[in-house]
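Q: just coords:
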């Protein structure tokens, strides 16, 4: 459905709240009237069109806002981009009185075209659907999960070290050729200009602790990529030793009776078939699982971890959870780990409904970062939508992002109809609206039909007919 853009009242209200919070901040920042209107318009446009595209916004606003003016405001206006996301989180915390929660960490990719010279930090990334590689961007997100709402807090763009990537390719090639490790090139030293995903996640955790010290963090949850000793120990120490839960590989070595044993072999050989029980998933539905647990010293970590082997009903293999605080019960660790799935729900909402993953062609890393900030602000605005707030305050289940977006699009359409109907001359108003739509309706030339094209000459040539008997003889 083609949707004309109007500034949503909830977007205007949201940006006004941000401006008030900025004025009360220690640096006394503020947004000008033009900046407030620009932000409200772009967030509204991203919700209604599900795109971050200046040309689309110009067409759908019927030329009220030109793409050049929107581009200028995005790149040249002195908006306090570095504060917007943080202040927005503070507005949500204050609005709902949030005081505790868990931090969820994960990374996600956004595919791009094969050639992206002007888009920042694009590189070859693994595509899970096809198990192949595509050109794209990768981001690491930090999400705050509370008993009431789940809020995206921070993000970082990831870019692999080109020298390290080249070394891995060479190492794998030489390994296949049977070259021993001593004859292979040495591993290059880490380059601070290209931090790993684990370092980016630690940077966000430390920034969170500085900016939101009043929110008590119960645990930090991440997948197997973040299951190394450096990340788990440092992340736990940021909050004075809180619980950090990640995953270990099945072939990770543990120490048992002074012997090195692989995780899978240990749980298969020493602990029996496992205990079947019911696990409460994210405080809601119950699911049957098989659980085994042990406090073991992980060789690569150099210390004990509480390891929980967990297998859901219908699965064949265990997944191995690792927790830093061994004083927890294994049931509590397993239940805490189920909350990590909530960041996957955020990714799905963010990619489908909140603009940045569709037609976001802003150039440079600055353009990409500002685009992501705008899309995350869309998520925050929907959290503060009056209907959502009313449900949350009365402890009722929250509406999905898709449901709220559809509601806003319908409301915008009804408002346009209302303006036409309630005008002094509805027919004249409708005529002007129709003319405006005709003027800004895009005309795209079809490549399927041949009308208006030169097909060329397609017929026999008389002077070449003497060759026909010769070719017929060759064929037969």
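A: Sure thing, it's come through. The structure presented is a predicted model; accordingly, all values stated were derived computationally and were not measured.
Q: use CA for all of it now, contacts and neighbours both
A: Fine.
Q: distance of residue 234 relative to residue 58?
A: 48 Å (Cα to Cα, to the nearest Å).
Q: kindly report the same for residue 80.
A: 24 Å.
Q: pick out whichever of these two has more residues nearby.
A: More crowded of residue 80 and residue 58, by other Cα atoms under 10 Å: residue 58, with 20 against 13.
Q: element containing the more buried one, please.
A: Using DSSP states H and E, residue 58 sits within helix 54-60.
Q: buried set for that helix?
A: Under the neighbour-count criterion of 16 or more other Cα atoms under 10 Å, helix 54-60 has 54, 55, 56, 57, 58, 59, 60 buried.
Q: tell me the helix or strand right after that helix.
A: Beyond helix 54-60 on the C-terminal side, the first helix or strand identified by DSSP H and E is helix 67-75.
Q: which element follows that following helix toward the C-terminus?
A: Where DSSP H and E defines the elements, the next helix or strand beyond helix 67-75 is helix 81-96.
Q: counting by contacts, list what the next helix or strand after that next one packs against.
A: Sequence order places strand 100-111 as the next helix or strand after helix 81-96, per DSSP H and E. Judged by 3 or more Cα pairs under 8 Å, 6 or more residues apart in numbering; DSSP states H and E, strand 100-111 is in contact with strand 132-145, strand 216-221, helix 341-353.
Q: quick one, which of those is nearest to residue 11?
A: helix 341-353 (15.4 Å; Cα to Cα).
Q: so which elements touch the closest one?
A: strand 100-111, helix 364-383, helix 401-422.
Q: closest to residue 321 out of those?
A: Closest among those, using Cα to Cα: strand 100-111, at 15.0 Å.
Q: list the buried residues in that closest one.
A: Buried residues in strand 100-111 (16+ other Cα under 10 Å): 100, 101, 102, 103, 104, 105, 106, 107, 109, 110, 111.
Q: also this one, for the comparison:
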């Protein structure tokens, strides 16, 4: 943001614009998606749902939707925001089409904390407080995902959805049945836990136990239409107890893995390898989120205060991603059915173009020396020096030496 303004607008003015502007930000995102879909002639695709966390500073009190997140790497907790995200994967491009912030209900977070302490103390479940009822103002992630799918259906009715992908968090009956119903019975592929109960005949058993007795066979699989690998695959159409219906269950294990992961599919008419092949597309949302955080502002720049500021800044960062589809070089690649350029290389190319434009403007100016001086001054105002707190200059370091009349204390020892 400071790089764009170059001293023309203050950060306070830009922040006010994000929080109070009457611009229809949500409609702007929808319109951007519609333009890109129409421009590239896209009429169908696969929807991928995922969620991502963004750590924030403990001092970031004015940001909306903050809560205590569990850090997957360290196992500890940190302060941050969480998003449920919707990506449309098409034969040409993968484009973000929707998002919503997630925040757990405060009473539910307090209950989980108390429940953990009471369980550790060995208190029986009957004597522990019951789980609080769901709060309508704080819907769970699977409900937020269903809202995103319903909004996509309403906003882009002409897009045919072949399949919906989600990870194990969304492998519930509520989500699988709800997502499939929104699009008239579309295939939904997710994952289930290894200890999920299934009914085989009249006997219930864990999915792990079933595939231990019915191991998979080696199959050749093409990952996202590219590299071909050998995977061990087993499948069966079985009754899943928690879902109260039959699901297509696929056990899959890659060469470097020691244990199976278990996929479920709502449509029993698909072939096993088609389900496995389709599930490999889910990785594309991870790639997008990484690019989004690294190059397009979600990680560092989306810091506008308040709920509207939070949503508007995320929309702006998504529009940055959309704008790269309209870059002339990217359009040439897609038009000629060639591999698309990466976000990082496109951003670097845009930066070079901007630098060349500035130099050209300076050189062709009637008074290049004066214009260069004003441009240099604006740059120095933007990239001003910051005061370091690491060094102790102009601070009281404290008296770090012994006191002569207290030496008898040392002698006592």
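A: Sure thing, it's come through. Model, not experiment: these values are computed from the prediction.
Q: centre-most residue in structure 2?
A: Centroid-nearest residue in structure 2, with Cα atoms, centre = their mean: residue 52, separated by 3.4 Å.
Q: that one -> structure 1?
A: Matched by TM-score structural alignment, residue 52 of structure 2 corresponds to residue 108 in structure 1.
Q: again, but for residue 129 of structure 2
A: Checking with TM-score structural alignment, residue 129 of structure 2 has residue 185 as its match.
Q: that match: how many residues sit nearby?
A: Residue 185 of structure 1 has 12 neighbouring residues, counting by other Cα under 10 Å.
Q: same check on the one 5 residues further on?
A: Other residues near residue 190 of structure 1 come to 12 when the count uses other Cα under 10 Å.
Q: go ahead and report the secondary structure state at it.
A: Using DSSP: H, G, I helix; E, B strand; the rest coil, the structure places residue 190 of structure 1 in coil.
Q: from residue 162 of structure 1, how far off is it?
A: In this structure, residue 190 of structure 1 and residue 162 of structure 1 are 11 Å apart, going by Cα to Cα.
Q: got it, and residue 436 of structure 1?
A: For residue 436 of structure 1 relative to residue 162 of structure 1 (Cα to Cα), the value is 50 Å.
Q: then residue 227 of structure 1?
A: Taken as Cα to Cα, the span from residue 227 of structure 1 to residue 162 of structure 1 is 24 Å.
Q: and if you look at residue 450 of structure 1?
A: For residue 450 of structure 1, the distance to residue 162 of structure 1 equals 46 Å [Cα to Cα].
Q: what's the answer for residue 148 of structure 1, then?
A: Between residue 148 of structure 1 and residue 162 of structure 1 the distance is 42 Å, computed by Cα to Cα.
Q: cool, residue 355 of structure 1 as well?
A: Going from residue 355 of structure 1 to residue 162 of structure 1 by Cα to Cα gives 30 Å.
Q: and if you look at residue 321 of structure 1?
A: For residue 321 of structure 1, the distance to residue 162 of structure 1 equals 32 Å [Cα to Cα].
Q: go ahead and confirm the match of residue 52 of structure 2 touches residue 138.
A: Yes - in this structure residue 108 of structure 1 lies within contact range of residue 138 using Cα atoms under 8 Å: 5.7 Å.
Q: between residue 355 and residue 162 of structure 1, which is the more surrounded one?
A: Between residue 355 of structure 1 and residue 162, counted using other Cα under 10 Å, residue 355 has the larger neighbour count: 27 against 12.
Q: the more buried one -> structure 2?
A: By TM-score structural alignment, residue 355 of structure 1 lines up with residue 297 in structure 2.
Q: its match: what's it in contact with?
A: For residue 297 of structure 2, the contact set (Cα atoms under 8 Å, 6 or more residues apart in numbering) comprises residue 317.
Q: need the three-state assignment for it.
A: coil.
Q: how close does it sit to residue 94 of structure 2?
A: 18 Å.
Q: now residue 385 of structure 2
A: Distance of residue 385 of structure 2 to residue 94 of structure 2, given as Cα to Cα: 40 Å.
Q: more neighbours, these two?
A: For residue 385 of structure 2 versus residue 94, neighbours defined as other Cα under 10 Å are more numerous around residue 94 (17 against 8).
Q: for the more buried one, which non-adjacent residue is spatially closest?
A: Nearest in space to residue 94 of structure 2, with sequence neighbours left out and distances taken as Cα to Cα, 6 or more residues apart in numbering, is residue 88 at 5.6 Å.
Q: check residue 364 of structure 1 too.
A: Excluding the flanking residues, the one nearest residue 364 of structure 1 by Cα to Cα, 6+ apart is residue 120, at 4.4 Å.
Q: residue 408 of structure 1: neighbouring residues, count only.
A: The local packing of residue 408 of structure 1 (other Cα under 10 Å) involves 20 other residues.
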